[in-house]
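Undergrad: Sequence plus the predicted model coming up.
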Amino acid sequence: MGKSLLSLFVILLSFDSINSYLMPPLFRKFNVQIVNQLEFHKILKVHCKSKSHNFPITYLKIGESFQFKFKIYPKTQYWCNLWQGPNYKHHVVFDAFRPDKDFIDGTCTGMHPNVCRWTAKEEGVYVRNKKFEGEYFMYTWDGPSKLGNISPVSAPTSESELDSSV
């Protein structure tokens, strides 16, 4: 009886390890943070939402941030719209969170510290990427006449890709 329980425990532990490697960490808490690092005292207009939750529009001054917390479910997905003040003509929309392992570990910082930090700067939107110890450029601002035409850039999968993109 003792050997069967021990065997079952080892199998369950192995399954959990494989599952956590291949699958997103379902039912765990996660955070998305949007930070305004624009220049010239520009206000950042932020509107984030999912299929089931629509956050109110928020206006961030330089250095301020907007953060929301949620539990990861299989279909959890958040996207955000950002506009540069004062005229709010420069815009970008992007996936702020997707519940897949590649997005969580590759684009964001993984489950430790369980936050995907997006930073708005003059050139565009950056994501903090723990794998490369810094921020990585992801999206450029759309000009006033191109609202909705987004040009996402994939996060690198290796350091050689990072070196070649600079």
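TA: Now that the structure is in, tell me what you want to look at. What you are looking at is a predicted structure, and each value in this text was computed from that prediction instead of being measured.
Undergrad: from here on, contacts and neighbour counts on C-alpha atoms
TA: Fine.
Undergrad: what residues are up against the closest residue to G143 other than its chain neighbours?
TA: Excluding the flanking residues, the one nearest G143 by CA to CA, 6 or more residues apart in numbering is H90, at 5.3 Å. Residues in contact with H90, defined by CA atoms under 8 Å, 6 or more residues apart in numbering, are 83-84, 141-144, 147.
Undergrad: for comparison:
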Amino acid sequence: MKNLIIFFILLSRCIGQIVDEKETLVLTNELNNKILAIHCKSKDDDLGDHYLAVGQSQEYKFRDNLWHTTLFWCHMGQGPDYKIQQVFEAYRSTWTKYVGYTYWIGREDGIYFRQDPHGLPLVKRYDWNLTAY
């Protein structure tokens, strides 16, 4: 009986995974006249390098894995020499709720965050780091 219950729990998760909506990760450049370099990846997926002009965004859509262990890290760097940068956890899956949209915005004074596309205020999460090459 116990094995049957476990089977049905796993089956419901698989079916739910098929019909679940995708998560959306959006990174936006709001720097003052600088290119924003971004590179995001997870354990399984490398989303590559992207260079955003002021006002541009890069959007990634994906589904959480079955075990809800999906984790994406992103690197942002300010052009032209990209010595001002930051690496951060951009998305972590959760069992308790559907996140939907995760926004990260690069500004001159730091990196801002919001999970609601409809007007919740941005929250500054990270300061920029200066790295020497």
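TA: Noted; the coordinates are in hand. Just so we're clear, the structure is a prediction, and the values are computed from it rather than from any experiment.
Undergrad: which of the contacts of H90 of structure 1 does structure 2 keep?
TA: Of the contacts of H90 of structure 1, the contacts whose aligned counterparts also meet in structure 2 (both residues aligned by TM-score structural alignment, their matches' CA atoms under 8 Å) are 83-84, 141-144.
Undergrad: Which parts of structure 2 are helices?
TA: 2-19 (DSSP state H).
Undergrad: tell me the centre residue of it?
TA: A90 (3.7 Å; CA atoms, centre = their mean).
Undergrad: Can you find which helix in structure 1 contains the most residues?
TA: helix 2-22.
Undergrad: Run through who's touching it.
TA: K101.
Undergrad: starting at the chain centroid, how far to that helix?
TA: Taking the mean of its C-alpha atoms, helix 2-22 of structure 1 sits 31 Å from the chain's own mean (CA atoms, centre = their mean, to the nearest Å).
Undergrad: again with stretch 57-73 of structure 2
TA: 7 Å.
Undergrad: and what of stretch 77-93 of structure 2?
TA: The mean C-alpha position of stretch 77-93 of structure 2 is separated from the chain mean by 12 Å, CA atoms, centre = their mean.
Undergrad: In structure 1, which residues correspond to it?
TA: The counterpart of stretch 77-93 of structure 2 in structure 1, using TM-score structural alignment, spans residues 83-99.
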